[in-house]
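Undergrad: Based on what follows, work out the 3D shape:
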Amino acid sequence: MSVLGINEQKHASKPSWSWLRGATGPLIGLIGLCLFLSLATDTFLSTRNGLNILDQITVLGIMSVGMTFVILIGGIDLSVGSVLALSMMVMGWTANVAGLPLGVGIVFGLAASAASGLLVGLMVTMFRVPAFIATLAMMSAARGVANMITDGQQIVGFPDWFMMLAIDRHFGALTATVFLMLVVLVVAWAFLQLRAEGRMLYAVGGNQEVARLAGINVARVTIAVYVCCAMLAGLAGIVLAARLDSVQPSSGFGYELDTIAAVVIGGTSLSGGAGGIGGTLIGVLIIGVLRNGLNLLNVSPFIQQVIIGVVIVLAVGAETVRRKRR
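TA: So this is what the prediction gives:
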């Protein structure tokens, strides 16, 4: 490997202490978007609408943390939407059909999602199945199992305390689900910046062979990342169930695309080794603010999909140009 290659590898595998690593452009875009919507609508710039946006991004925010880990190691996970539905259905069946306490159902739901991530990790590391194919297979399998649990029927009716997690505003501002999302984001940021295990993700994403020669167990890191991503998707499913006060096997369709979009818009490189939680948060906010603003402007949902697609292309294009300049 050339000296230049070694220097590039060190640069790719060492995380910056700045929480806005690679996300300055998206932050400017978010500020510009907020300014535009503030002028275009009368209700956007209000405390109530701001709190609504936070409520609406909780599921996406939690899922995007796990996806950030996966993309940092140079992987991809297309199964998170289906794993979300699987976790919801396992929780709902355990609590409402089997009659066990809801807390036990939540644990079972998270365990089911973790098992899904473990299977994906083993397929990628032991059987050398490309991550795209492994997670595509899990996307289909998890969705099928979610439907099998109740023969495609939804489950409704949970304890009041569970639904109130997404309704009650503590201190007049944040719900428990929003607080949970913020805790996940802070813990993930601290893990990447302050723990040696977090820095390993950057090393694996920068160059797996160099990481292996440096003494990093690449297979173990990969499996752990996919398990973590799946568990966070399962946790997001629990949050979604609290918001809806019901669970249904069709939940989560298209969430994997939104999650990947949020991470990429936030500046995390699809080739791995560069990015961070700060950028992901900005990407999640861009998608949340954009959808909220387009709804306030009465823009058709179909046109919204086109606009978000254009935003994703622009974000990836900007990341590619930035990489070439380096």
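Undergrad: switch to C-alpha atoms for all contacts and neighbour counts from now on
TA: Fine.
Undergrad: how many neighbours does A141 have?
TA: 17 (other CA atoms under 10 Å).
Undergrad: any chance you could map the strands in the stretch 201-326 of the chain?
TA: 246-247 (DSSP state E, counting those that start in this stretch).
Undergrad: All the helices of it, residue numbers only.
TA: Secondary structure of the stretch 201-326 of the chain, counting by DSSP state H, counting those that start in this stretch: helices at 208-213, 218-244, 255-265, 277-296, 301-325.
Undergrad: for these, which one sits closest to C34?
TA: helix 277-296 (7.4 Å; CA to CA).
Undergrad: can you state the direction angle for that closest one and helix 301-325?
TA: Helix 277-296 and helix 301-325 are oriented at 150 degrees to each other (axes from the mean of the first three to the mean of the last three CA atoms, to 10 degrees).
Undergrad: Show me what helix 277-296 is packed against.
TA: Under the contact definition 3 or more CA pairs under 8 Å, 6 or more residues apart in numbering; DSSP states H and E, helix 277-296 sits against helix 24-40, helix 47-56, helix 58-72, helix 176-194, helix 255-265, helix 301-325.
Undergrad: for Q153, what are its contacts?
TA: N147, Q248, P249 (CA atoms under 8 Å, 6 or more residues apart in numbering).
Undergrad: Can you say which of the residues you listed are buried?
TA: N147, Q248, P249 (16 or more other CA atoms under 10 Å).
Undergrad: Please generate a structure for the following sequence too, so the two can be compared:
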Amino acid sequence: MATVESTEKPVSRKNYNLLFSLTLVGLLVALCVLLSFATNTFATGNNIANLLRQGSMIAVLAIGQTFVIITSGIDLSVGAVVGFSTVIIASLLQAGFPIWLAIVATLLVGLAIGIFHGFGIVKMGLPPFIITLATLTSLRGIGLLMTNGSTINIVHQGLAQFARDSFLGIPNLFWMVVVVALPAYVLLEHTKWGRYLFAVGSNHEAARLSGVSVPKLIYLAYCVSAVSAAFVGVLLSARLGVGNATQGDGWELQAIASSVIGGTSLFGAVGSVQGPLIGAFILATINNGANLLNVNSFWQRIITGLLIIAIVYFDQLRRRGK
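TA: Model prediction:
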């Protein structure tokens, strides 16, 4: 019986993720069709390109957040990491560093933040909510101190041009989602580390007794999340041409919402890479369409909140049915 269970559970999870992802794609297509009829500007090339750029950065954040939530954790710092990363790369470029070195250094800062989160959770025994909330507030303060509360302009033309350009008619920023999503998918679905992440999220103690190094997996999850956020900071600085510690404010909630809408369970052990990606673009489409229809921005938040409630509710029903 043990052999049968070990072969059936992964298949069941993959089938669930596939079915849920197809449902999300159907919802996204339905939204696009509806908005195409409701407005004259939604289906234009410029608006679609803008929509892809808007959703891309939240999508990358959602991928990193998903790794953390699968382990039954949470990372509230990703928005602050985005803003802090824009300050880091802007400061390095202003100091005359080559663009490649500035980008690598910014990603290493993100890695250091992820290691710090892992250390706080594993070694200090702090709840993920507390350590990442502390980082959120601290990074905002450090970034504002570094810039004296001002904005650092980025004059690197190549970086700005990259954010504006497209490849094969698709914005470069969207291609960056592909660059992040492919290795994330392979890691989560086709390596032992991915299987172990789900095991940790299901039951920490059972995973430990099975020989899984739970601390290493927690470090891995939070490093993926923080590096993804630092990468988004690089992309955001390229798009806006500035570094400011207040950028990315509230993006942690959008990343969590995208992940949850994409089928990631806040209880852990359930999630995928493709789900949060689609979830991010569903949110971006709702926000874009609401702006085109001149809908009050408060309604956008209400719709997002109702989506989260509905999906978490159905996730609870699914768990009870097991």
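Undergrad: Let me see the TM-score of these two.
TA: Scored against TM-score structural alignment, normalised by the length of the second structure, the superposed chains reach a TM-score of 0.93; 321 aligned residues with a CA RMSD of 2.3 Å.
Undergrad: hmm, back to that, quick one, which of the helices and strands packed on helix 277-296 of the first structure gets closest to S82 of the first structure.
TA: That would be helix 255-265 among those, by CA to CA, at 8.6 Å.
Undergrad: Burial check on the residue mapped onto A269 of the second structure from the first structure, number of neighbours?
TA: Taking TM-score structural alignment, the alignment pairs A269 of the second structure with G273 from the first structure. Neighbour count for G273 of the first structure, taken as other CA under 10 Å: 29.
Undergrad: Next, the contact list for G273 of the first structure, please.
TA: So G273 of the first structure contacts A12, S13, L72, I73, G74, L201, Y202, A203, V204, G205, G206, N207 (CA under 8 Å, 6+ apart).
Undergrad: so which of those hold up in the second structure?
TA: For these, the aligned pairs still in contact in the second structure (both residues aligned by TM-score structural alignment, their matches' CA atoms under 8 Å) are L72, I73, G74, L201, Y202, A203, V204, G205, G206.
Undergrad: Pick the most deeply packed of the helices and strands packed on helix 277-296 of the first structure.
TA: Mean neighbour count, computed with mean count of other CA atoms under 10 Å, is highest for helix 58-72 among those, reaching a mean of 28.
Undergrad: Specify, as a residue range, where that one falls in the second structure.
TA: Using TM-score structural alignment, helix 58-72 of the first structure pairs with 56-70 in the second structure.
Undergrad: Next: stretch 216-229 of the first structure.
TA: With TM-score structural alignment applied, stretch 216-229 of the first structure matches the range 212-225 in the second structure.
Undergrad: do stretch 144-164 of the first structure as well
TA: Going by TM-score structural alignment: stretch 144-164 of the first structure matches residues 141-161.
Undergrad: Quote the end-to-end distance of that stretch.
TA: Using CA to CA, to the nearest Å, the end-to-end distance of stretch 141-161 of the second structure comes to 30 Å.
Undergrad: Show me which residues of it are buried.
TA: For stretch 141-161 of the second structure, by 16+ other CA under 10 Å, it's G141, G143, L144, T147, T151, I152, N153, I154, L159, A160.
Undergrad: how distant is that stretch from the center of its chain?
TA: Centroid displacement of stretch 141-161 of the second structure relative to its chain, using CA atoms, centre = their mean, to the nearest Å, is 22 Å.
Undergrad: Please point out which parts of the host helix or strand of I6 of the first structure sit buried.
TA: In this structure, I6 of the first structure sits in helix 3-13 according to DSSP states H and E. For helix 3-13 of the first structure, burial by neighbour count (16+ other CA under 10 Å) applies to Q9, K10, H11, A12, S13.
Undergrad: same check, this time on stretch 187-200 of the second structure
TA: Buried residues in stretch 187-200 of the second structure (16+ other CA under 10 Å): L188, E189, W193, G194, Y196, L197, F198, A199, V200.
Undergrad: I'd like to know how many residues surround G169 of the second structure.
TA: Neighbours around G169 of the second structure, by other CA under 10 Å: 9.
Undergrad: if I look at it, how far off is A49 of the second structure?
TA: 9 Å.
Undergrad: Relative to V122 of the second structure, which of the buried residues of stretch 187-200 of the second structure is nearest.
TA: When those are ranked by distance to V122 of the second structure (CA to CA), V200 comes first, at 13.1 Å.
Undergrad: correct me, but the closest one touches A207?
TA: Yes - counting by CA atoms under 8 Å, V200 of the second structure does reach A207; the two are 5.6 Å apart.
Undergrad: Find the residues that touch each one of these two.
TA: V214.
Undergrad: Which position in the second structure pairs with M88 of the first structure?
TA: That one, M88 of the first structure, aligns with T86 by TM-score structural alignment.
Undergrad: got it, and V120 of the first structure?
TA: By TM-score structural alignment, V120 of the first structure lines up with H117.
Undergrad: residues touching its match, list them.
TA: Applying CA under 8 Å, 6+ apart to H117 of the second structure gives the contacts P128, I131, T132, Y219, Y222.
Undergrad: cool, and G74 of the first structure?
TA: V204, G205, G206, L270, S271, G272, G273.
Undergrad: counterpart of the first one in the second structure?
TA: By that I understand V204 of the first structure. Per TM-score structural alignment, V204 of the first structure is aligned with V200.
Undergrad: how about G110 of the second structure, secondary structure?
TA: helix (DSSP: H, G, I helix; E, B strand; the rest coil).
Undergrad: Surely it touches V227?
TA: Yes - with contact defined as CA under 8 Å, G110 of the second structure counts as touching V227 (4.6 Å).
Undergrad: Out of the buried residues of stretch 187-200 of the second structure, flag the one nearest to L240 of the second structure.
TA: L188 (31.8 Å).
Undergrad: corresponding residue for the closest one in the first structure?
TA: Checking TM-score structural alignment: L188 of the second structure goes with L192.
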